[in-house]
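[1] kindly generate the corresponding structure for this input.
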Amino acid sequence: MNTKPPAMPRSTHACLLLAGSASCALLAAAAAAHAQTADDVVDLGTIFIDSVAGSTDGETIVVNQVSSGSGLPNDILESSASISVVTSKEIEDRGAETTEEVLQYTSGVATDYYGRDDRFDYFKIRGYDAYTYRDGLFIGENFGGVREEPFAFDRVEVLKGANSTAFGVADPGGAVNFITKSPTGERLRYVYGTVGSFERKEVGFDLGDNFGDSAFSWRLTGKAKDAEAETDDSNDDEGFLLGGLAWRPSDATTISLVYDKLYRDGYPNSSGYPANGDAFDRDLFLGEPGFNYLDTDRDTLTLKVEHEFGGGLEFGSTARWTDGTGGFGYVFLGATTSETDVSRFYFANDAAFENFVGDAHLLYRADLGGMQSRTLAGVEYRDNHRDNVLWYTPADDIDFTDPTYTGGLDLDETTPFQSTTNDTQVASVYLQQEVAWDRVIAQVGLRHDRIDAEQTDNLSGVETEGAFDETTARAGLTYRLTPNLSLYGSYAESAVPASAFGVEPERGKQLEAGVKYRPDAMRALFTASVYDLRKFNQTVTDADTLLPETIGESQVRGIDLEAKAELTDGLSVIAAYSYLDSEIVESDNGTNNGNSLGSVPRHSGALWIGYAVPGRGAIGDVDLGLGARYIGEYWTSDANIDEIESSWIVDAALGYGLTDTTEMRLNVSNLLDEQHVAQKGFSANYYNPGREVALTLSHTW
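    Predicted coordinates for the structure are as follows:
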């Protein structure tokens, strides 16, 4: 079968290259739709459609099917939600090493607003902190959670907008769903080695196969990294291992078991730089070498069962157990106390957690005489336990012109300022219904969550309990104007437990409308959406005090444009633009009413162009990549006092095929070494990450 797409008219190439976004292609799509006749029929019988037969997430930057959205697996044109997918190929092409880097070229997502702080994955979706999920199961909030390893995933799906009916607990801005690498039954052989900036040395592998002619298959994925960090006296080491087994006794049944371990020995923070107007070198370290660590040790076991009974009835169940420890300790800066001295504070965290989450559901497909129906009904149970200790105490001042270190802090001899044990149980029941007829797809969803929480203050012995029931709904309508163009509108709700007991849960609502276009002439997807979302009973973390404060009600109205296109066999484009108008509608004390939300840029955009030159004779294939990211001005906090200036960051990549199976690749993030203040807190400044170079040699067989 010839999978090469037909050639496009030159005008189409020019339009796409000049636009750098979805708008030009959408205008072309509208013109094409106008030319359709009344006899055109959209076939909705096949839910999953690959633009190129046999394509996988490792071979393309464009996907056509998603597991996020309504909770039902969908052709992306038939989902009444805005969903962006970052495939493993895109992750590899751009050399993305963290979740923040994975999401940097996605519309509606803001990253890097905490600068070179590696404690957590810092990103916002449509102006709000986001929760993360793995294979549809809850992980937690990105702020305060474990930094995930992108090499563990085949793809990363970004669901934009309120949608608690699909996942449960979720903020109104959106959620990130990681899709784990698992045994496929196909032969997979991939190894790589990387050297780079800050004495980075890394090796990794992704292997898989079937056990002979049996019904069993396996997959083994891992990496080990030994590196320093951009700031002096800082480590950036990691070990990761994932092993999976799958049993497919028939075409109707799949049972898989995946275990993975993540270990990090990194550094938490640059400690900050004095806010005296000077630009300091990024490697300047003003903390304490003996008290500068970020530890993660996590084990995860996932069991997945899928079975088709026949007659349109399918069963699916996933259960995941997680056990781990984590913590950090570092010294951060306060205000300057003289012309050359700056105050400092010790800050440390120690945590242990054990979580279980399980989901079971039934999916029923039926033909209702001209209408196709899909009904998904399921239950979910989650049990989370966490012990958390925090230390905070002043440290000696330091001379930033001639640093002299005084030693670390013995936590065993220091009284913590907070020590808590939290236990949370969540029991949920949900129902999703989809009906498709002719060109129309209607989706509705309903979910009820019962959350019971208990917190013990280990310092005072006080126990506090809380419980709430929350029902959320979602409704969406999609119209397939042509087989390649769809229009959609949706209403969605969200709910998040409050950060403090006795406070009403945070709730969100969103209205959204959008258009999606997938041309026949090439492998591509162009999307545009407009939305209006609100969050009620909102609690945020103040960037200066690191303490929670209640806003009350906020609103974000915006536009997202995104394009992912493989224009020819050698030319690909990723483009994104977002406009977010955020406002604090009502705050508790009224002082911030009318202000914008902190760390939310009004304008942001990104463009990545990839160009491959086929090899000739002794010269191998050459793969070029160049990207630019724009982050507009944003306030450091909801008080709207300090503003961060806009910035441009340029990234680049160069790949060279030594043989058909061996490639050398050079990735450079922040090519021009742009330096700017990304965040301010406690009178200190925090810079964006500097230039980082990585040279990778990979081999497949």
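[2] every contact and neighbour count from this point should use C-alpha atoms.
    OK.
[3] number of nearby residues for Gly461?
    9 (other CA atoms under 10 Å).
[4] quick one, what contacts Leu257?
    Residues in contact with Leu257 (CA atoms under 8 Å, 6 or more residues apart in numbering) are 244-246, 301-304.
[5] can you select the buried ones from these in ChimeraX?
    To isolate the buried members of the contacts of Leu257 in ChimeraX, using 16 or more other CA atoms under 10 Å:
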select :244,245,246,301,302,303,304
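[6] just the helices in the chain please.
    Along the chain, counting by DSSP state H, helices occupy 10-19, 23-34, 88-94, 99-103, 164-167.
[7] one more sequence to fold, the one below, so I can look at both together:
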Amino acid sequence: MHPVRLPLTALSLSFAFHSHAILAQDSDGADAPLALPSTEVRASADASADGLPAAYAGGQVARGGRVGLLGNQDSMETPFQLTSFTQMLIQDQQAASVADIVENDPAVRTARGFGNFQQVYMVRGLPIFSDDMSYNGLYGLLPRQYLDAELIERVEVLRGANAFLNGAAPGGSGLGGAINIVPKRAPNQPLNQITTGVRSGGQGYLTGDFARRLADDRIGVRLNFARRDGDTAVDGESNELSMFALGLDYRGERLRISADLGHQDHQLDDIQPAISIAPGLDIPSVPDASKSIAQPWTFSNARNTFGTLRAEYDFNDYITGWAAAGMRDGDESGSFSEPTVNNANGDSTANRFSNVREDTVKTGEIGVRGQFNTGNVGHTVSLSSSIFRMDSRNAYEFSDFDGIPGNIYRPVDVPSPPAFPPFSSGDFDHPLVTDETRTSSVALADVLSFMDERLQITLGARYQKIRSYGYDNDTGARTAAYSESEITPVAGVLYRLTPELSIYANHIEGLVKGDVAPANSNGAPVDNAGDILAPYKTRQNEVGMKYDGGRIGGSLGVYQSRKQMAGTENGTFGVIGHQRNRGLELSLYGQATPQLSILGGVSLLDSDVEGNDAIGAPRLQANLGVDWMVPAVSGLALDARAIHTGSQYADTDNQQQLPSWTRFDAGVRYNLLLDGDQQVTLRARVENLADKEYWATAGGYPGDGSLIIGAPRTFILSSTLDF
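    Just a heads-up that it's a prediction; the model follows:
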């Protein structure tokens, strides 16, 4: 079957159903708002007794979410900034990936990994690699480059340093924030849902979501699948994805268990590449965004199978213990060619980089949490320990550097160039282990409450050990070893001025492993070659306030962080400076009226690296989204969103500046009931409504200023049937 035919057929049937739909009526026979079926999820993804935090008014974000070691917390009762985007928002915006979801946060933008198509999330001007997202609180389990949105119940974005809360991310990112993916669980009512749709370029997709609760609702089963196939809005690109996920949960009187099993197969061809600009050259105009400049032999294939098991047990009314474990097997292969523009005419040179990678990840966590009082002071004490292990097998080859001439405005296809043996290593059919990453940590926290819990003070520390070993691609001989440890503390205070208003402050740190001194730097030998630097810390201080008016919520915060930077001075490699980030963030969400929901905010960022702005760190980012239920037409809703990103630099000397850009999106959806109990939701959406051509981001990998072309105008049409 053609990949588009099934979605188009289902859409036609859904529109045909419209003529037979039965609208709910009041006693006078007039149309009344539809009483749509409830899909409230009470079972928690992390097996906690309280379940998921409730959705806030408007349903687009939740009232709280997971704050690492501290567990689920209400946003008004934690001294950290957390936004949890719900499945309702994901469905209504027809999001396909995590990047589509987090761009609703004004402090987050999406960039690209170094030499691949990996999604990278820039939070407060610092990267979170997609393989450093956590899955239900555990690192390293999700597909490494891209995650389909159909698997997700919620996306929790924690802004700011978080080494104490979550532990050091094993991939070496996350200094500016953390992203946790909450998997789906069976809701209270049976769920049978099929969605079919089509996107610009002819890409069709089909997704399914089915759930049941069994054994007096103690056991939950939820099955999800997704199939996407076809061309994109960019002429020449194609995207194929298959995803399967199974979520199970058990709710006993004292024991709760949850488990997940997932598989994702993602294949990309001729995807628009990142583009580098030669030093000293002004940023050129953007190529035609609707046509791929990729070479026809470029591709990326990634297959991942992953699973988790988590259990929680109440020893009594005051003490709860938990344990969790997870595994992932990943298999990637790809061929990439990223051009470097050498003059104002757009002439470029490129080479071919091909690689294979196989990952095996094992991770786990165990902990206990207890509550008690000492006089008038309440205590919630949490103690946990975690481990992470990844073995990575790699092989790669480069073609001759600068061997592919071209032009980004007039691309010409060329044959795939042969490998250049001096820059190739490993066996593609049987790659050897080249990297081993081992982390372990122990964390202790006490949340002290005073004055009938109006005042809360969070104190704690985490001992973190990071070990990393490198091996030769051809022989398997060890070539590098790294083993360092560090303690990262936390101190937070939150005071509830009124039931509607909280003020907070925190000091917290980020942590990534330090570098190993190279043998040479800029052509000169390094005196301390092979020395291991202590882990790099980001020290952050933040103060702010939070508001919850019942229907409208929001926050205002200011922060400052300092990140260590390494380099070579006078022949010695070490820490030579800092990147200092200062920012102000305003967020707003909820319902302005019973029919009008809002979601948005502003992020102001002042980054400083030796007197210059950091790469890929805009001074201004702003979002505003509105969702309006049309009073005159039952079941009809309109939504619109504006995303603004200020100018940013693509080089450390601040000579190459990208212009600011603003993008507008709009959508419409219509809910109707068939025979009184079957719900159909028709959705249509246009992203980049004005078809603006723009450079979306610079950077995504430390020190790299590669540019990403913003996507052209994209139409999305879908139909969801609940039966």
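[8] TM-score of the superposed pair?
    The TM-score (TM-score structural alignment, normalised by the length of structure 1) is 0.83; 627 aligned residues with a CA RMSD of 3.2 Å.
[9] so which of the helices of structure 1 comes closest to Thr662 of structure 1?
    If you check each of the helices of structure 1 against Thr662 of structure 1 by CA to CA, helix 88-94 wins as the nearest, at 14.5 Å.
[10] that closest one vs structure 2, mean deviation?
    Once fitted to structure 2, helix 88-94 of structure 1 is off its aligned match by 1.8 Å on average (mean CA distance after the TM-score superposition for structure 1).
[11] how distant is that helix from the center of its chain?
    Counting by CA atoms, centre = their mean, to the nearest Å, helix 88-94 of structure 1 is centred 14 Å from the centre of its parent chain.
[12] other SSEs contacting it?
    Judged by 3 or more CA pairs under 8 Å, 6 or more residues apart in numbering; DSSP states H and E, the packing partners of helix 88-94 of structure 1 are strand 153-160, strand 647-657.
[13] tell me the contacts of Gly378 of structure 2?
    Taking CA under 8 Å, 6+ apart as the criterion, Gly378 of structure 2 is in contact with 371-372, 447-450, 453.
[14] structure 2: matching residues for stretch 319-330 of structure 1?
    Here stretch 319-330 of structure 1 aligns to structure 2 at residues 325-336, judged by TM-score structural alignment.
[15] pretty sure Tyr322 of structure 2 contacts Ile366?
    That one is not Tyr; residue 322 of structure 2 is Trp. Yes. Look at Trp322 of structure 2 against Ile366 with CA atoms under 8 Å: they come within range, at 5.7 Å.
[16] among those two, which residue is more densely surrounded?
    Trp322 (21 against 18).
[17] what's the farthest-apart pair in the contacts of Leu257 of structure 1?
    Spanning the widest gap among these are Ala246 and Leu301, at 13.6 Å by CA to CA.
[18] trace Leu303 of structure 1 over to structure 2, please.
    In structure 2, Leu303 of structure 1 lands on Leu309 (TM-score structural alignment).
[19] now the residue nearest to that match when sequence neighbours are not counted: how far from Arg66 of structure 2?
    Leaving out its chain neighbours, the residue that sits closest to Leu309 of structure 2 by CA to CA, 6 or more residues apart in numbering is Ala259, at 4.4 Å. Going from Ala259 of structure 2 to Arg66 of structure 2 by CA to CA, to the nearest Å gives 17 Å.
[20] likewise Ile366 of structure 2?
    Here the distance between Ile366 of structure 2 and Arg66 of structure 2 works out to 16 Å (CA to CA).
[21] burial of Gly408 of structure 1, as a residue count?
    Neighbours of Gly408 of structure 1 under the rule other CA under 10 Å: 17.
[22] what's the match for it in structure 2?
    Match for Gly408 of structure 1 (TM-score structural alignment): Ser416.
[23] what's the neighbour count on the nearest residue to that match once chain neighbours are set aside?
    Spatial nearest neighbour of Ser416 of structure 2, chain neighbours left out: Trp297 (6.5 Å); criterion: CA to CA, 6+ apart. A count of nearby residues for Trp297 of structure 2, using other CA under 10 Å, gives 16.
[24] was I right to think Trp297 of structure 2 contacts Ser335?
    Yes. Look at Trp297 of structure 2 against Ser335 with CA under 8 Å: they come within range, at 7.2 Å.
[25] rewinding a little: now do the buried residues in the match of stretch 319-330 of structure 1.
    Buried residues in stretch 325-336 of structure 2, defined by neighbour count with 16+ other CA under 10 Å: 325-336.
[26] show me which of those residues is closest to Ser134 of structure 2.
    Gly326 (11.1 Å).
[27] what lines up with Val626 of structure 2 in structure 1?
    Aligned by TM-score structural alignment, Val626 of structure 2 pairs with Ile609 of structure 1.
[28] next, the contact list for its match, please.
    Contacts here follow CA under 8 Å, 6+ apart; on that basis Ile609 of structure 1 touches 571-574, 625-627.
[29] would you format those residues as TSV with neighbour count and distance to Ser669 of structure 1 included?
    TSV is the format used below for those (neighbours: other CA atoms under 10 Å; distance: CA to CA, whole Å):
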residue	neighbour count	distance to Ser669 of structure 1
Leu571	16	21
Ser572	22	19
Val573	23	18
Ile574	26	16
Gly625	21	11
Leu626	19	10
Gly627	22	9
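[30] not counting sequence-adjacent ones, nearest residue to Gly204 of structure 1?
    Nearest non-adjacent residue to Gly204 of structure 1, counting by CA to CA, 6+ apart: Lys223, 4.0 Å away.
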